[in-house]
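In: I would like the atomic coordinates for the input below:
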Amino acid sequence: MTCLPQGDGRAGFEARLGSLVLASCLVCGCVGYRSRPLEQAELVGHLALPEPGSLVEAATQVRHPRLRPVSLDFSKPLSDEALGLLAVLVSPELKIFRAKEAVAEAQVFNAGLLPDPKLFGRFDWVFSGPAGLVSPYTATLQWDLAKLATRSTDVRIAEGHARQVRLDVAWQEWLVANQARLLARRCVYLARQEAVATEAAQVSAQLLDLTRHNLALGDATLTELGIREAAFLDAKDRSLALARQVAKARQDLNRLLGFPPNHGIAIAGFEAEPPAGLHTERLFVSAQRQRLDLQALEAGYASQEASVYRAILGQYPAFTLGINDYHYYSDYNTGGPTVSMDLPLFNRNRGVIAIAEATREQLHREYVARLNQTRADIGTLVTDLNRIAQEREPLARELPELTRAERLLREAAAAGDVTLVNYETVRANYLDKRLKLLALEQAAAEQAVALQVAVGSPSIL
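Out: Now for the predicted structure:
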């Protein structure tokens, strides 16, 4: 800190003041303004499909606490894991969260900057008076020491917030990846159910044609024809309903990926093994350690703890140091230090302290509420998976025998050895059981993904 040198009049003072301001700008450096308009060409580029080559390279370089890099091969159907990572790479919503991460990092940078000194100046012209008077001026250079006293705390607050944002981004990426996996599994199992329903509709159509032929020959009744027509319409409606569900699931997946609604994605088939040996309390303990959103809340709470401490520091007087240079009418100079401080008589930062403490209490309750919700979600999912396993086991055991019976009766009906009514009864039962088993397998596959999300880890055993 330096004093303004003594000068003789307005011109000298303005020259010295201008030189000091110019030197400050040159030393500190200034950031220029750059316009960022919403260009239509750029927006069209953002809406276009990403280049496959860039996605393949990015998928092998992913660094995430819960997602591992994968090798994308767009010439083959993609697994649910590959689709999950692809969603993380291209999801438009995630790009918004990553922009928030950049804002948090900028806040950390801002918190670590030292305060700029302040320069005050005053100049008076002498219009009348005794001979020999000169124009006086005053110059003061001040520096607020309060920022220095709280700088480390401000940095700790900003760093805690930045860590919270980073963990929130990672958690959102984890959610998006698993939502893509869930939708991929839904597409696969619904497509299998649609194939079964379509096959059943085709068989019903054949039986209807055969009944019409027999009716013309006098070997069937109008009642039988009505039964065949009702069975065909039911099978056709079921097939169309499943086709609509498949189309919706694929559109949901495209929306998540930011792809056009009708964009085709080849999904690899798989057999998801339902998890077994699940223990609710053990999974909850693992979730407390693994879930990124809980870690984000912990980071936010730590940041707020620092904010409370920062508010406590604010109740003490804030000091400002300065240096003055006075040039009087009689053309002589004086100068010296100045000290200013707040007098904590009325405010004493009590309002800020109250807000900080109330916010900390709010975050504490949010954390406890999230723990309760996590435990409840895990308990519900474990119960659902156990019930699905109980329903699935007898179906999986009985379906092969029912499949054999349906095939034998179909051959016998074609040969005229059994009535179509008997075959239709067995066939309807076989179709219902087969679709129910596929629906249970779909529910188990989706609930397994949901349980991984609830625990916060790909490994739930």
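In: hey, let's count contacts and neighbours off CA atoms from now on
Out: Will do.
In: For stretch 7-17, give me every contacting residue.
Out: The contact list for stretch 7-17, computed with CA atoms under 8 Å, 6 or more residues apart in numbering, reads L4, P5, F123, W125, V134, S135, P136, Y137, D331.
In: Format the residues you listed as a markdown table; extra columns: neighbour count and secondary structure.
Out: Shown next, in a markdown table, are the contacts of stretch 7-17 (neighbours: other CA atoms under 10 Å; DSSP: H, G, I helix; E, B strand; the rest coil):
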| residue | neighbour count | secondary structure |
| --- | --- | --- |
| L4 | 20 | coil |
| P5 | 13 | coil |
| F123 | 14 | strand |
| W125 | 12 | coil |
| V134 | 18 | coil |
| S135 | 17 | coil |
| P136 | 23 | coil |
| Y137 | 22 | strand |
| D331 | 16 | coil |
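In: and which of those residues is nearest to R360?
Out: L4 (47.3 Å; CA to CA).
In: Out of the contacts of stretch 7-17, which comes closest to R404?
Out: Nearest member of the contacts of stretch 7-17 to R404, counting by CA to CA, is L4, at 102.7 Å.
In: got the contact list for the closest one?
Out: Neighbours of L4 in contact, by CA under 8 Å, 6+ apart: R16, L17, A139, D325.
In: helix/strand/coil for the residue lying closest to the last one once chain neighbours are set aside?
Out: Spatial nearest neighbour of D325, excluding adjacent residues (CA to CA, 6 or more residues apart in numbering): G335 at 4.4 Å. State at G335, reduced to three classes by DSSP: H, G, I helix; E, B strand; the rest coil: strand.
In: Double-check G335 against N324; I have them as touching.
Out: Yes - look at G335 against N324 with CA atoms under 8 Å: they come within range, at 5.1 Å.
In: Return every residue with contacts to both of the two.
Out: C3.
In: higher neighbour count, the two?
Out: Set side by side, G335 and N324 show unequal neighbour counts under other CA atoms under 10 Å, the larger going to N324 at 20 against 15.
In: how about this one, so we can line them up?
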Amino acid sequence: MHRISVVTHGAYDSRLQCRIPATGRRRCSVFAPARVALVTLAVALSGCAAYAPRPLPDTPQWPDDIASTAAPLSVDQVVERALGHSPDIHRAERELDIASARKYADGLLPDPTLSFSTDRPGAEGFVPAFMVGLSYEVSALVDRPAKKRAADNALEKQRLALEWTKWQVANHAYALYVNNVSFERLEREVEQRVAYQKSVTELMQKALARADVTRDVAVQAETAYRDSVQQLSTLRQEHLKAEQELHTLLELRPGTRLTLAAPPEPYEVPQDTIKQALVSLGQRRPDLLALRAGYAEQDERYRGALLAQFPRLDIGVTRGRDTSAIYTSGLTVSATLPLFNGNRGNIAVEKATRESLYQEYGQRLDDAYTAVDGISSELSLLGDQLRNGQSMEAALEASVMQARAAFDAGDVTLPVLADLESRLLNQRVATAKLANSVLQQQVELCTLIGVSAIDHKPLH
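Out: This next block holds a predicted model:
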């Protein structure tokens, strides 16, 4: 912005501070106005902020509100803690603090400028010249409303960004909670199956030594056991990854062991909920509202750049005295000629940025509806696969129950029973992974339409 300054100068009258020494020559002092200027400056500086050191910590600062022996946590407790300790939320809160500070800074008026100058003559018969001035940047008032509106919109943008982060963290915490509980349950079951298959393999080896079974049967049992061991190792790795992700989200000290209560069974998002949420999606979803606020902020910055293209104009009123003790008063006017710059570069940048945000908002709005439709279609396919997997698992469980009864009666051999047990284990693992995929997609859908993944109520 080109600055317009109105300057008012007060001149010091030497007749008020002159003294005539014994030599007969008149001496004039300039120290009185200098003292006034220094006192004014000292008063102004007395309101300045003071520096306070803030050293960085040497060790991590972990909260100690959750101990290793804590009672089982419910899903509501986990979500509540995630909202209070998530690193993503902490970062969004810091961004909001910065935006608040910038709004405060943009709302401050510029300080007036106090100036003092003096010239001391190098020849006899002349008096010191001086000038005291007080100036103010009037041009800052021209674009101040646009700057304040831009700062307000920037603060609203960060507030909405924080709200969007909370939406994502809440639903993500729920998904991680259910995921960890499912892994714990499945891991215990696979461990039991592995122990059972290990005993079967040992029995097969003894039967092979007695020549009661063929080598192919013994090798098949050994292979099934090794496959189960590999599945258990993979499950433990996936469980460890999900557990570490949950610990990071909850800001837990490394080594903390959490006990999670059984969560409520997730259920499908009703189609009516999806349709109702899509109707007002652009007016409810925080990331879209944040883009709106960002566009409004940029629009004000573009407006401010247009205001800044006008020439800079300085206006001053002077009152001074030269070394000949002659007092003068005058008016000074200076203006820049916008021949080479004229703030045209900044105008072009702000205009292009506004256009970019306009395009981004339209694309984000289109992507939101497209993503909801895509996830709904994918959920339909995954739901069919999950139901087929559950049906197959139920059929295998019935077959295993019958085979066990037949084995006890001596009608089914151990290799046949072991093969059915292995198939059931593989199907349970596959069904559990399908259920987890369905859960993740449901959580993503709930986040996109702005409802809770727990009870499907609107997020606020």
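In: Let me see the TM-score of these two.
Out: Aligned and superposed, the two chains score 0.85 in TM-score terms (TM-score structural alignment, normalised by the length of the second structure); 436 aligned residues with a CA RMSD of 2.9 Å.
In: that older thread, separate out the buried members of the contacts of L4 of the first structure.
Out: L17, A139, D325 (16 or more other CA atoms under 10 Å).
In: mind listing the helices for the stretch 351-460 of the second structure?
Out: According to DSSP state H, counting those that start in this stretch, the stretch 351-460 of the second structure carries its helices in the segments 414-449.
In: cool, the stretch 201-350 of the first structure as well?
Out: 222-257, 280-290, 292-313, 350-415.
In: re the thing from before, any idea which of the contacts of stretch 7-17 of the first structure is closest to L461 of the first structure?
Out: The closest of the contacts of stretch 7-17 of the first structure, once distances to L461 of the first structure are taken by CA to CA, is L4, at 73.2 Å.
In: one step back: which of the contacts of L4 of the first structure fall within helices?
Out: R16, L17 (DSSP state H).
In: now the contacts of L4 of the first structure in TSV, with distance to T425 of the first structure?
Out: Shown next, in TSV, are those (distance: CA to CA, whole Å):
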residue	distance to T425 of the first structure
R16	104
L17	101
A139	102
D325	106
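In: for the contacts of L4 of the first structure, which one is nearest A412 of the first structure?
Out: Nearest member of those to A412 of the first structure, counting by CA to CA, is L17, at 108.1 Å.
In: So what does the closest one match up with in the second structure?
Out: Counting by TM-score structural alignment, L17 of the first structure corresponds to A34 in the second structure.
In: give the contact list for the aligned residue in the first structure for K351 of the second structure.
Out: The alignment partner of K351 of the second structure in the first structure, by TM-score structural alignment, is E357. Residues in contact with E357 of the first structure (CA under 8 Å, 6+ apart) are V308.
In: any idea how far G300 of the first structure is from E357 of the first structure?
Out: 14 Å (CA to CA, to the nearest Å).
In: ditto for E173 of the first structure
Out: 19 Å.
In: Aligned against the first structure, show me the partner of E421 of the second structure.
Out: So E421 of the second structure corresponds to R427, using TM-score structural alignment.
In: can you list the contacts of stretch 7-17 of the first structure in JSON lines and add distance to V90 of the first structure?
Out: Below are the contacts of stretch 7-17 of the first structure laid out as JSON lines (distance: CA to CA, whole Å):
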{"residue": "L4", "distance to V90 of the first structure": "58"}
{"residue": "P5", "distance to V90 of the first structure": "61"}
{"residue": "F123", "distance to V90 of the first structure": "61"}
{"residue": "W125", "distance to V90 of the first structure": "66"}
{"residue": "V134", "distance to V90 of the first structure": "71"}
{"residue": "S135", "distance to V90 of the first structure": "68"}
{"residue": "P136", "distance to V90 of the first structure": "66"}
{"residue": "Y137", "distance to V90 of the first structure": "62"}
{"residue": "D331", "distance to V90 of the first structure": "72"}
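In: Next one: C3 of the first structure from R360 of the first structure, what distance?
Out: Following CA to CA, the distance that separates C3 of the first structure from R360 of the first structure is 45 Å.
In: now do T280 of the first structure
Out: 30 Å.
In: Which of those two has more residues huddled nearby?
Out: It is R360, of T280 of the first structure and R360, that has more neighbours when counted by other CA under 10 Å, with 21 against 18.
In: S239 of the first structure maps to what in the second structure?
Out: S239 of the first structure maps onto L232 in the second structure, by TM-score structural alignment.
In: how near is that match to A150 of the second structure?
Out: When L232 of the second structure is compared with A150 of the second structure (using CA to CA), they lie 56 Å apart.
In: Neighbour count: these two, which is higher?
Out: A150 (26 against 21).
In: The helix or strand containing the more buried one: average distance to aligned residues in the first structure?
Out: Per DSSP states H and E: A150 of the second structure is located in helix 144-209. Overlaying the first structure shows helix 144-209 of the second structure at a mean distance of 2.1 Å from the equivalent residues (mean CA distance after the TM-score superposition for the first structure).
In: In the second structure, which residue is most central in space?
Out: A92 (3.6 Å; CA atoms, centre = their mean).
In: Next up, the contacts around that residue.
Out: Contacts of A92 of the second structure (CA under 8 Å, 6+ apart): Q158, A161, L162, T165.
In: Export these as a markdown table, with columns for neighbour count and distance to Q390 of the second structure.
Out: Listed next are the contacts of A92 of the second structure as a markdown table, based on neighbours: other CA atoms under 10 Å; distance: CA to CA, whole Å:
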| residue | neighbour count | distance to Q390 of the second structure |
| --- | --- | --- |
| Q158 | 26 | 45 |
| A161 | 23 | 40 |
| L162 | 23 | 40 |
| T165 | 21 | 35 |
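In: returning to that earlier point: now the match of E421 of the second structure: closest residue in space, sequence neighbours ignored.
Out: E406 is the one closest to R427 of the first structure (CA to CA, 6+ apart), at 5.8 Å.
In: That neighbour matches what in the second structure?
Out: By TM-score structural alignment, E406 of the first structure lines up with V400.
In: Help me confirm that that match comes into contact with S422.
Out: No - under the criterion of CA under 8 Å, V400 of the second structure makes no contact with S422, lying 9.9 Å away.
In: anything in contact with each of the two?
Out: With CA under 8 Å, 6+ apart, V400 of the second structure and S422 have no common neighbours.
In: Which helix or strand contains the residue of the first structure positioned farthest from its centre?
Out: Most distant residue from the mean C-alpha position of the first structure: A131, 76.5 Å away (CA atoms, centre = their mean). Here A131 of the first structure is covered by no helix or strand, with elements defined by DSSP H and E.
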